[in-house]
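Student: Turn this into a structure:
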Amino acid sequence: MSKNYVLSLYNKMGKLPFGKKLFSLFASNKAPYFKTVSPLITKVVPSECHCLIKKRRKVENHIGTVHVIAIANGLEMAMGFMAEASIPTHLRWIPKGMDLQYTAKAGSDIRCVALLENNQWQVGDLPVEVTAYDENDVVVVKGIIHLWVSEKPKK
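Tutor: Model (predicted):
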């Protein structure tokens, strides 16, 4: 199995001053919409990724909490980098839906976590568990991002 480029880059950059911030900027450039929440990827390992969204004015709603769409953006980013750091090299993935429940007000920084239990990749529908926590570890959003996983075409 070849070395995973996401894990290699994350581990290499993580050793540098401001390495996680640099990696997060790189990650945001891969999908520029993620820049809207100024994410900080704080953990990437096979089957798991954590992404921090700082509570600041640009991600707040009219009541001063972190807007759920900003949280959904962070959850999708965490899922995407978890997937890239985990998926076997003969497979590919694409998101096909998201089911989220808003469980509490998000009045602080938010930690978005994507977790694929036992790193069990399979062809077909694959649900990925996503959860957003406030700074007191209260779950503010939880749900599933549904992936479609298929074999890469033979070259």
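
Student: only C-alpha atoms for contact and neighbour calcs from this point on.
Tutor: OK.

Student: quick one: the strands in the protein?
Tutor: Ranges of strands within the chain are 40-45, 48-53, 91-102, 110-115, 124-133, 139-151, based on DSSP state E.

Student: contacting residues around the residue lying closest to G143 once chain neighbours are set aside?
Tutor: Once flanking residues are discounted, G143 sits nearest to L100: 4.3 Å by C-alpha to C-alpha, 6 or more residues apart in numbering. L100 makes contact with 141-144 under the criterion C-alpha atoms under 8 Å, 6 or more residues apart in numbering.

Student: buried stuff in stretch 57-72?
Tutor: 59-60, 65-68, 70-72 (16 or more other C-alpha atoms under 10 Å).

Student: now the residues you listed in JSON lines, with distance to G80?
Tutor: Below are those laid out as JSON lines (distance: C-alpha to C-alpha, whole Å):
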{"residue": "V59", "distance to G80": "20"}
{"residue": "E60", "distance to G80": "23"}
{"residue": "T65", "distance to G80": "25"}
{"residue": "V66", "distance to G80": "21"}
{"residue": "H67", "distance to G80": "20"}
{"residue": "V68", "distance to G80": "18"}
{"residue": "A70", "distance to G80": "15"}
{"residue": "I71", "distance to G80": "14"}
{"residue": "A72", "distance to G80": "12"}
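
Student: And the residue nearest the centre of the chain?
Tutor: A78 (0.5 Å; C-alpha atoms, centre = their mean).

Student: let's see this one next to it:
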Amino acid sequence: MSAPNPLRRLVDKANTYPAWLSRRIITWAFCSKVKLAGTAGLEILSTDGRTVTMRQRNLKKAQNHIGSVHAAAMALLAESATGFIFGLNLPGDKLPLIKSMQIRYLTRAQGDMQAVASISDEQVQAMQSQERGEALIAVTVTDSTGAQTIECDMLWAWVAKKSR
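Tutor: Coordinates of the predicted model:
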């Protein structure tokens, strides 16, 4: 039996509240642990436990020299979305680690950015049953026009937490 996951418990509880409150609770919890996400102003819009939707507003602090979301902020958005959904499904006695990320910039972004990341049942089963492993987490990043501005391959790994 795998160890309980505190993030999963928080998300499951938060999702019993109205959507506006659930979004705030989950975003606050995530950004309190992932400081750069809070600094950039990432928001978690929704999650059902297998999929998460995150947003990066086109805020001044996340803009590049031409007034759109900076390439690094787009990478942070994709990495955060995949890491959130990966970590949400990982047993509490395992540690998530980003193993590699490949990002291809396709087109100039317009307005706010949105990332939708998802994890498969097979990936979750492997995370629950294997001591260590890796999973390529699917993510789609679009701008306010709906255009996919970047393609990403986010490879996450898990290992057992070391006893202290």
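
Student: so how far is K96 of structure 1 from the aligned partner of T145 of structure 2 in structure 1?
Tutor: Aligned by TM-score structural alignment, T145 of structure 2 pairs with N136 of structure 1. From N136 of structure 1 over to K96 of structure 1 the distance is 31 Å, taken as C-alpha to C-alpha, to the nearest Å.

Student: any idea how far the aligned partner of T36 of structure 1 in structure 2 is from L106 of structure 2?
Tutor: Using TM-score structural alignment, the partner of T36 of structure 1 in structure 2 is T39. Using C-alpha to C-alpha, T39 of structure 2 is found at 25 Å from L106 of structure 2.

Student: ok, now A14 of structure 2?
Tutor: 35 Å.

Student: So for those two, which sits in the more crowded spot?
Tutor: More crowded of A14 of structure 2 and L106, by other C-alpha atoms under 10 Å: A14, with 17 against 11.

Student: and the more buried one, what does it touch?
Tutor: Contacts of A14 of structure 2 by C-alpha under 8 Å, 6+ apart are 21-22, 25-26.

Student: With D109 of structure 1 instead?
Tutor: So D109 of structure 1 contacts 52-55, 66, 134-135 (C-alpha under 8 Å, 6+ apart).

Student: Also S46 of structure 2?
Tutor: S46 of structure 2 touches 19, 23, 52-54, counting by C-alpha under 8 Å, 6+ apart.

Student: So among the residues you listed, which ones count as buried?
Tutor: Buried among those (16+ other C-alpha under 10 Å): 23, 52-54.

Student: which one of those sits closest to I119 of structure 2?
Tutor: Among those, V52 lies closest to I119 of structure 2 (C-alpha to C-alpha), at 9.3 Å.

Student: Counterpart of the closest one over in structure 1?
Tutor: So, by TM-score structural alignment, V52 of structure 2 is matched to C49.

Student: Return the distance of its match relative to K15 of structure 1.
Tutor: 18 Å.

Student: what does L40 of structure 1 give?
Tutor: For L40 of structure 1, the distance to K15 of structure 1 - C-alpha to C-alpha - is 15 Å.

Student: For those two, indicate the residue with more neighbours.
Tutor: Per other C-alpha under 10 Å, whichever of L40 of structure 1 and K15 has more neighbours is L40, with 22 against 10.

Student: ok, that one touching K20?
Tutor: Yes: with contact defined as C-alpha atoms under 8 Å, L40 of structure 1 counts as touching K20 (6.9 Å).

Student: related to what we said a few turns ago, give the aligned equivalent of the residue nearest to G143 of structure 1 in structure 2.
Tutor: Per TM-score structural alignment, L100 of structure 1 is aligned with I103.

Student: Distance of that match relative to I137 of structure 2?
Tutor: Distance from I103 of structure 2 to I137 of structure 2, by C-alpha to C-alpha: 13 Å.
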